Each structure stands twice: as C-alpha cells, then as structure tokens.
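Novice: below is the structure, and that's it, no one-letter string:
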C-alpha cells in the first residue's frame, strides 16, 4: 500500500520484503568489508562478500558516500535493536552490555572513515552524528542501568561518557596494527564492575 504525506505528493512505494532483505544483506556485507578493509575498499570486494554483481550495488547506492551513509544508518539501527535483544537473551545484564559494546566497537571502526567518504558534506555528517546519539545513547543507558540494578556494576556511569571513552580508545586502530582497542575496552568494562 502506498502512503502519501502531503496532498499532491506522489505516493512513496514501499520496498518488497525480498528487496529489503537483499539490501540488508548488501549493507551487512559492506559493513563487514569496511571493518576489515576500510571504507575505501573496492566495490568488487563488497559485491563478492554480498554475492551480488557490482551493478546491483551501484543501482542501490550510486556513490561511495551513499553506500557509506547507508551502512552507517544500518549499523546504528542494528546496534539500537541489539540492546534490548541482548538484555533479554544474555546470562546477565553485564554480559549483555559487553556484547553490545563489541557491536558498538565494530560500528565505530566503520564510522571512522565516514567523514572522508562524505568529504565536504559537514552538515550531512553532523545530522548523522545527531541521529547516532539519539538512537544509541538511550540503549547504552538502559544496559548500564540494568547492570547497575543487578548489582554488577557501579551506578552512576553515564552512557554518553562510556560511549565517548570507547570511541576515543578506537581512534588510531587503523593506523597502527600493534594497537588493539578491544583489549583496553575490556579493561574499561572490568573497571565498571563491583568487586
């Protein structure tokens, strides 16, 4: 069913379920390639990972910036949706927080190349950053509150501070293979624990 938001506007056509599934598969493949090879990875590498032709990628995302922004939004949504799911499935709220932080780190590794890929579109980058904060800070806060309520971590850690600290630890990951931010992030998480 088509929806119209304003009179006189052409109705927007909803994507078919299989088209959405294919797009999600393509975005997940692109995200995985961006984590290992950076946002400048060849499109053919992304196409091979997704099991599609390069034309399919260009049909959905005419420019690299379009693809990077779509991956960014896809990963933000995946992180946002993962929080409650992990909390429901994990052995403990702290275990859910740790698993969520792993997803967040994967996202951050991809995100670092976003500014370069978008080049001069500062307003677009800022809008994405606001979207990122609006979607993920509440999820992180919920995980922290659950772990504090369960007596697993000290209360009072602010989600924004934790996310910013993790983000700062991820800087430089791609420029020095000797640096592993995940090890330091694990130390940071252990520092939140009640002994």
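Specialist: Okay, I see it. These numbers were taken from a predicted model, which means no experiment stands behind them. Numbering: from 1, shown residues only.
Novice: rest of the way, CA atoms for contacts and neighbours
Specialist: OK.
Novice: so the residue nearest to the spatial centre of the chain is in which element?
Specialist: For the chain, the residue whose C-alpha lies nearest the mean C-alpha position (C-alpha atoms, centre = their mean) is residue 75; its distance is 3.1 Å. In the assignment (DSSP states H and E), residue 75 maps to helix 64-89.
Novice: for that helix, buried residues please.
Specialist: Neighbour counts over helix 64-89 (16 or more other C-alpha atoms under 10 Å) mark 64-65, 67-76, 79-80, 82-84, 86-87 as buried.
Novice: pasting the second one now:
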C-alpha cells in the first residue's frame, strides 16, 4: 500500500490502516450506518486523528473496508493453491467467500450510502472474484478432482445463492454443509 504521494506506508502506518479496515468491516456489519467512527478508532486501538488521516470521510472508510475484504478474498487464491491440494484450496476459498459475503451483507446499509454518494464500490468485484475462482477450479480440473463441465460463472452463482440463503453468522454451520454439498456435486468420483 502506498500513500497518495506514491511512497509506501511505514510498517506501523500499514498495521494501523489494516487494523482500522478490519475493525470497520466488523463494526459496520454489526451496526450499519449507526456506527461511530470514533468507536471504530477505539476498537482498532488507534486515535481518531489516525483514522481520519487515512479515511477522511465515512464513505471513504466504508468503500475502503469493502475493497479490502474483496482484495483479501481474491488475493488468497494463489496462496491457497501453493499451500494446499487444488480441491482443498477451492473448498477453503469457498468458505472465505461466505466470510466475505457475510461481511458484505452486514455492511449493506453502509454500502448503499456509498453508492448513493456517487461511488461504485462494486466496480470490477465480480470480475475479480471470477478470476480467482477460475484459477482454483482450473487447478482442480487439471488435478482431476472436479468436473470440467461447470464454469466459474455457474459456481459463483451457486456460492452467491448459498451466501444469500445462509449468509448470516448464526447460519454458518448450514453454509458449511451447503458448501460441502456443492463441492461434492463437482466431484469426478460421483456415482
């Protein structure tokens, strides 16, 4: 991450920024637009001046928190493929997708306010997720562990459906079962 001047952030400044973003995601998901920025700063363990230096407005913070969650999801794919067999990497990413969707659903009211301000935080979101999902599915097809006749677009639709049906935190066990069922449906070992 860099500053507006193109210089990279100091390590402590990057840590503070990361803490603010993860805290903001959680607090906006829990409290929506009622969340106070001062509360987010306190929960993140930073001063309000640090929060406002990084994110001068509520809308900028909401958009940055959403984009941070999206980047974390999409950027996880290569690391998962490097660390796990392809099918396990795909399943891990599917769980992360539900985490992302749960946060996004919780932040819906706050994200609507950002859209109403004229900013589109969703620009390129679908394409980024499809790219990550395609890499995971292609690796699994190459490994012979999932069918080749299901596209990443179809899988994305299935994951979105699971997130909409079971995306609340108290529905996580159901979401996990549905993810397993979906992955089993992709299996090349089906009878």
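Specialist: Perfect, thanks for sending it. Keep in mind that this is a model prediction, so the values were computed, not measured.
Novice: quick check: angle from the strand or helix carrying residue 26 of the second structure to helix 58-83?
Specialist: Secondary structure from DSSP H and E places residue 26 of the second structure in helix 11-31. The directions of helix 11-31 of the second structure and helix 58-83 differ by 110 degrees, with axes from the mean of the first three to the mean of the last three C-alpha atoms, to 10 degrees as the criterion.
Novice: list of residues touching helix 11-31 of the second structure?
Specialist: Applying C-alpha atoms under 8 Å, 6 or more residues apart in numbering, the contact partners of helix 11-31 of the second structure are 1, 35, 40-41, 43-46, 50-51, 54, 61-62, 64-66, 68-69, 103-108, 110.
Novice: just those: which are in helices?
Specialist: Counting by DSSP state H, these place 40-41, 43-44, 50-51, 54, 61-62, 64-66, 68-69, 103-106, 108, 110 in helices.
Novice: that older thread, post-alignment, the helix holding residue 75 of the first structure versus the second structure, mean distance?
Specialist: Mean deviation of helix 64-89 of the first structure relative to the second structure after superposition (mean C-alpha distance after the TM-score superposition for the first structure): 1.2 Å.
Novice: helices and strands around that helix, which ones?
Specialist: Counting contacts by 3 or more C-alpha pairs under 8 Å, 6 or more residues apart in numbering; DSSP states H and E, helix 64-89 of the first structure packs against helix 17-37, helix 93-111, helix 114-118, helix 122-149.
Novice: hang on, the earlier thing: only the buried members of the contacts of helix 11-31 of the second structure: can you turn that into a ChimeraX selection?
Specialist: In ChimeraX syntax, the buried subset of the contacts of helix 11-31 of the second structure is picked out as below (16+ other C-alpha under 10 Å):
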select :35,40,41,44,46,51,54,61,62,64,65,66,68,69,103,104,105,106,107,108,110
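Novice: what range in the second structure does the helix holding residue 75 of the first structure sit on?
Specialist: Mapped onto the second structure using TM-score structural alignment, helix 64-89 of the first structure spans residues 58-83.
Novice: check stretch 142-160 of the first structure too.
Specialist: With TM-score structural alignment as the criterion, stretch 142-160 of the first structure aligns to 135-153.
Novice: tell me how far that stretch lies from the chain's centre.
Specialist: Offset of stretch 135-153 of the second structure from its chain centre (C-alpha atoms, centre = their mean, to the nearest Å): 21 Å.
Novice: stretch 60-77 of the first structure now?
Specialist: With C-alpha atoms, centre = their mean as the basis, stretch 60-77 of the first structure stands 11 Å off its chain's centre.
Novice: again, but for stretch 78-96 of the second structure
Specialist: Distance, stretch centre to chain centre, for stretch 78-96 of the second structure: 15 Å (C-alpha atoms, centre = their mean).
Novice: and what of stretch 35-45 of the first structure?
Specialist: With C-alpha atoms, centre = their mean, you get 16 Å for stretch 35-45 of the first structure.
Novice: helix or strand for the closest residue to residue 172 of the first structure other than its chain neighbours, which one?
Specialist: In space, and not counting its chain neighbours, residue 172 of the first structure is closest to residue 179: 7.6 Å by C-alpha to C-alpha, 6 or more residues apart in numbering. Under DSSP H and E, no helix or strand contains residue 179 of the first structure.
Novice: my understanding was that residue 179 of the first structure contacts residue 171; is that so?
Specialist: No: checked against C-alpha atoms under 8 Å, the pair residue 179 of the first structure and residue 171 is beyond contact range at 9.8 Å.
Novice: where do the contact lists of these two overlap?
Specialist: With C-alpha under 8 Å, 6+ apart, residue 179 of the first structure and residue 171 have no common neighbours.
Novice: how close does the residue nearest to residue 94 of the first structure when sequence neighbours are not counted sit to residue 177 of the first structure?
Specialist: Distances taken as C-alpha to C-alpha, 6+ apart place residue 147 nearest to residue 94 of the first structure, at 5.2 Å, with adjacent residues excluded. To residue 177 of the first structure, residue 147 of the first structure is 33 Å away according to C-alpha to C-alpha, to the nearest Å.
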